[in-house]
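Peer 1: the following block contains a protein sequence and its predicted model.
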Amino acid sequence: MRPTGRLHLGHYHGVLKNWLRLQHEYECFFFVADWHALTTHYEEPEKLEDSVWDMVIDWLATGINPGSATLFIQSRIPEHAELNLLLSMITPLSWLERVPSYKDQQEKLKERDLSTFGFLGYPLLQSADILAYRAGQVPIGADQEAHVEITREIARRFNHLYGREPGFEENAEAAIGKMGRKTANLYRKLRRSYLEQGDDEALATAKALLKEQSNITLGDQERLFGYLEGTGKVILPEPQALLTEQSRMPGLDGQKMSKSYGNTISLREDRDSVASKLKKMPTDPARIRRNDPGEPEKCPVWQLHQVYSDEQRKDWVQTGCRSAGIGCLDCKKPLIEAVQAELEPIRIEARELENNPDVVKSIISEGTEKARDEAQDTLRKVREAIGLDYR
């Protein structure tokens, strides 16, 4: 996540609630993408440090657990930059120019000079972020699939160029023999079905078969993954997009909650400010007087009820608004209570962390050390494949 300062309810419902679930289902790496922040905000370095620590505190306060996930800062892992550089040697310029968000962001951020090498290359840096950990899955929304797809293409191109070790076929056949006759015959049958008939089910079955083998080395396993698809040794596995449901958190004006729209409630906002903002929310413009009937579908407050209210409460809103049985302040009262109840434990935990900055920095230091071990292991394999292991 790019450090843009304190997080708001849009971040919580759109991303962090997914992270809270995923950290207990997978080995997760969550990092502060401070280099990515510089691709669009390179003229504002004075804001970066505070934004980094504010964001980490918000993560921890919402329940992201350093015991369940690895938390770190991107710029503290120089291997990200090295892998980005090495991948840039093989990545066609046209691949970067065609990423949909490249032109889209230039349009949205016209006030900024984004005609920089860093901005053009940010999808490649994202790919390096993913491939440095040989990630199996990347949690994203549907609008970000293009970023995972270019990562897959870059990994595929890298493996094609550098996975052809001398005697690859002979080494692969020798590895097959180590699995035992029955398993070896099944592997060959599945490989043939995929290469000759394009049977994707056979490919998936063969990959699952390889993962179960305990009598071959990791190197042989990677070699056989590549042999399955007629390529070389898999040095950088192709990640899959893990499409996660992204709740659209409406802002105070009914648009998507975003700092650029000035319609947010931050996760650490004080109680009085939260109550004041919600009380001042615009409502159905047809309800000029208390006894005028309204239409919930035309009211931003109704959008928030869809996030926070149960079916009984929603029915109460629908009926009361259309019949003028409830006023707009009546409608907002249970919302204010629900938002305050959601934010209060976050506020309490955040205050504790604000008062103990050394604890936060220690969590990041430990996570960075673990992440760097993983990234260094990947870079050793990459350097060896390219021929840079003569140091």
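Peer 2: Yep, it's here.

Peer 1: rest of the way, CA atoms for contacts and neighbours
Peer 2: OK.

Peer 1: can you pull out the helices in the stretch 201-350 of the chain?
Peer 2: 218-228, 271-279, 300-308, 311-323, 328-354 (DSSP state H, counting those that start in this stretch).

Peer 1: same list, those, but as a markdown table with mean neighbour count and distance to residue 78 please.
Peer 2: Formatted as a markdown table, those follow (neighbours: other C-alpha atoms under 10 Å; distance: least, C-alpha to C-alpha, whole Å):
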| stretch | mean neighbour count | distance to residue 78 |
| --- | --- | --- |
| helix 218-228 | 21 | 25 |
| helix 271-279 | 15 | 41 |
| helix 300-308 | 19 | 41 |
| helix 311-323 | 16 | 50 |
| helix 328-354 | 17 | 28 |
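
Peer 1: closest one to residue 41 among those?
Peer 2: Nearest to residue 41 among the helices of the stretch 201-350 of the chain is helix 328-354; the distance by C-alpha to C-alpha comes to 25.3 Å.

Peer 1: who are the packing partners of that closest one?
Peer 2: Other helices and strands packing on helix 328-354, by 3 or more C-alpha pairs under 8 Å, 6 or more residues apart in numbering; DSSP states H and E, are helix 48-62, helix 271-279, helix 300-308.

Peer 1: to residue 248, which of those lies closest?
Peer 2: helix 300-308 (9.0 Å).

Peer 1: for that closest one, give me every contacting residue.
Peer 2: 249-250, 252-254, 281-284, 296-297, 314, 317, 331-332, 335, 338-339 (C-alpha atoms under 8 Å, 6 or more residues apart in numbering).

Peer 1: and the comparison structure, right after this:
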Amino acid sequence: MKKIVLSGMRPTGILHLGNLYGALSNWIELQNKDYERFYFVADWHALTTGFSNSTDIPQNTINMVVDWLAFGLDAEKNTLFVQSLVKEHAELFLLLSMITPVSWLERVPSYKDQIAQLGKSKTSNYGFLGYPVLMAADIIIYKAHYVPVGLDQVAHLEFTRELVRHFNHTVEKEVFIEPQPLLTEVPKILGLDGRKMSKSYDNAIYLSDTEEETAKKIKVMFTDPRRKRKSDPGVAKDCGVFMLHKIFTDKQKQNEIEKACSQATIGCVECKKMLIENLNNALKPIREKRNELLQKKDYVKEILIEGSKKASLKAKETMEEVRDAIFSKGRLG
């Protein structure tokens, strides 16, 4: 049997370059390797901090999956599905929550960080506290061997591995396997203001942006702070504009730009003009595909419905094993 790869995204709407050239580019690279692949819309996860905006989730789901397909994710090679259409995720989440110590949840690396960023009004619910358990259920219900992550996300996956060990020990049976991180190199992409590109920071370039909107954003993008004047030498690797050149500009030209920046023979305005042209040229066919798919929303919905049916078959098989392990003779008398 092929080994299984699984990952998901929360449906926050249209995707920006950080999403596209981070996680999604890795998904697309993996689709040409010998794995069985499951990629899902994590709509229940979106509720943990955004329940008041739940009515946006259906449209956000379509917009996000349209971006997946336009960017090159192949629905024929991958199983694309919606978390909430596979009810077994919720059942496994419930059963795992019965054996998960609260102290484990409170020490998850992002728990306190998210509370600080989002405030207690959005994070004082059980769903937020228990989201790592739901995340674990999402992964292990498909007996996923690998989860593609960046190095900074390995600690999050370790919670799932620890919970697998705890469950197997509790039921005295090897029901689940421990998923391994499939380490992938994620290109560093800064937003317009020099911080990490993020929708929440309002500093992102979106696939849905027009060529004119993209050009306008690039023109005001932060560059190397050392270059207050054109005659000031800079360090290209510290510049958000050059980080995009590393994706959208050919290697020879990258080297020329890096050298010219360090020698102050090129200004930031000229550098940005080259990026605007290269970026828009690269995104043009993707944007055209996106616009085409937006006219075929029923087709996108059908992909997700069929994918969810396929995912359900796998999830149902796993849940039969789980119920047998928990409720088999000798466990409840």
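Peer 2: Happy to help now that I have it. Just so it is clear, the model here is predicted, and its values are computed rather than measured.

Peer 1: got a TM-score for the pair?
Peer 2: Remark: TM-score between the superposed chains equals 0.90 [TM-score structural alignment, normalised by the length of the second structure]; 320 aligned residues with a C-alpha RMSD of 2.1 Å.

Peer 1: the helices and strands packed on helix 328-354 of the first structure: which one's closest to residue 220 of the first structure?
Peer 2: So among those, helix 48-62 is nearest, using C-alpha to C-alpha, at 39.1 Å.

Peer 1: how close does that closest one sit to the second structure?
Peer 2: On superposition with the second structure, the mean distance recorded for helix 48-62 of the first structure (mean C-alpha distance after the TM-score superposition for the first structure) is 0.8 Å.

Peer 1: matching residues in the second structure for that helix?
Peer 2: Per TM-score structural alignment, the counterpart of helix 48-62 of the first structure in the second structure is residues 57-71.

Peer 1: and the strands in the second structure?
Peer 2: Assigned by DSSP state E, the second structure shows strands spanning 3-9, 35-41, 79-82, 146-149, 180-183.

Peer 1: the second one versus strand 3-9: what angle between them?
Peer 2: Put plainly, it is strand 35-41 of the second structure. Strand 35-41 of the second structure and strand 3-9 are oriented at 20 degrees to each other (axes from the mean of the first three to the mean of the last three C-alpha atoms, to 10 degrees).

Peer 1: strand 35-41 of the second structure packs against which elements?
Peer 2: Short answer (3+ C-alpha pairs under 8 Å, 6+ apart): strand 35-41 of the second structure packs on strand 3-9, strand 79-82.

Peer 1: out of these, nearest to residue 103 of the second structure?
Peer 2: Nearest of these (C-alpha to C-alpha): strand 3-9, 25.6 Å.

Peer 1: for that closest one, which outside residues touch it?
Peer 2: With C-alpha under 8 Å, 6+ apart as the contact definition, strand 3-9 of the second structure has outside contacts at 34-42, 139, 142-148.

Peer 1: any of those buried? List them.
Peer 2: Among these, those scoring as buried are 35-42, 139, 142-148 (criterion: 16 or more other C-alpha atoms under 10 Å).

Peer 1: list the residues that contact residue 10 of the second structure.
Peer 2: Residue 10 of the second structure touches 41, 42, 43, 45, 46, counting by C-alpha under 8 Å, 6+ apart.

Peer 1: ditto for residue 278 of the first structure
Peer 2: By C-alpha under 8 Å, 6+ apart, the neighbours of residue 278 of the first structure are 252, 332, 336.

Peer 1: residue in the second structure paired with it?
Peer 2: When the second structure is aligned by TM-score structural alignment, residue 278 of the first structure is paired with residue 218.

Peer 1: state the distance from that match to residue 119 of the second structure.
Peer 2: Noted for residue 218 of the second structure: a distance of 31 Å to residue 119 of the second structure, by C-alpha to C-alpha, to the nearest Å.

Peer 1: so which bit of the second structure is stretch 339-359 of the first structure matched to?
Peer 2: Aligned using TM-score structural alignment, stretch 339-359 of the first structure spans residues 279-299 in the second structure.

Peer 1: remind me, longest helix of the second structure?
Peer 2: Longest helix in the second structure by number of residues, with DSSP state H as the criterion: helix 297-327.

Peer 1: including distance to residue 1 of the first structure, could the helices and strands packed on helix 328-354 of the first structure go into CSV?
Peer 2: Compiled in CSV, those are given as follows (distance: least, C-alpha to C-alpha, whole Å):
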stretch, distance to residue 1 of the first structure
helix 48-62, 9
helix 271-279, 25
helix 300-308, 23
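
Peer 1: to residue 174 of the first structure, which of these lies closest?
Peer 2: Here helix 48-62 is closest among these (C-alpha to C-alpha), at 48.0 Å.

Peer 1: the closest one vs helix 328-354, what angle?
Peer 2: Per the same axes, to 10 degrees, the angle that helix 48-62 of the first structure makes with helix 328-354 is 110 degrees.

Peer 1: quick check: buried residues in helix 48-62 of the first structure?
Peer 2: Neighbour counts over helix 48-62 of the first structure (16+ other C-alpha under 10 Å) mark 48, 51-62 as buried.

Peer 1: helices of the stretch 1-150 of the first structure, start to end?
Peer 2: Here the stretch 1-150 of the first structure has its helices, by DSSP H, counting those that start in this stretch, at 9-11, 17-22, 34-41, 48-62, 78-88, 93-97, 100-108, 117-120, 122-131, 145-162.

Peer 1: thanks a lot, catch you later.
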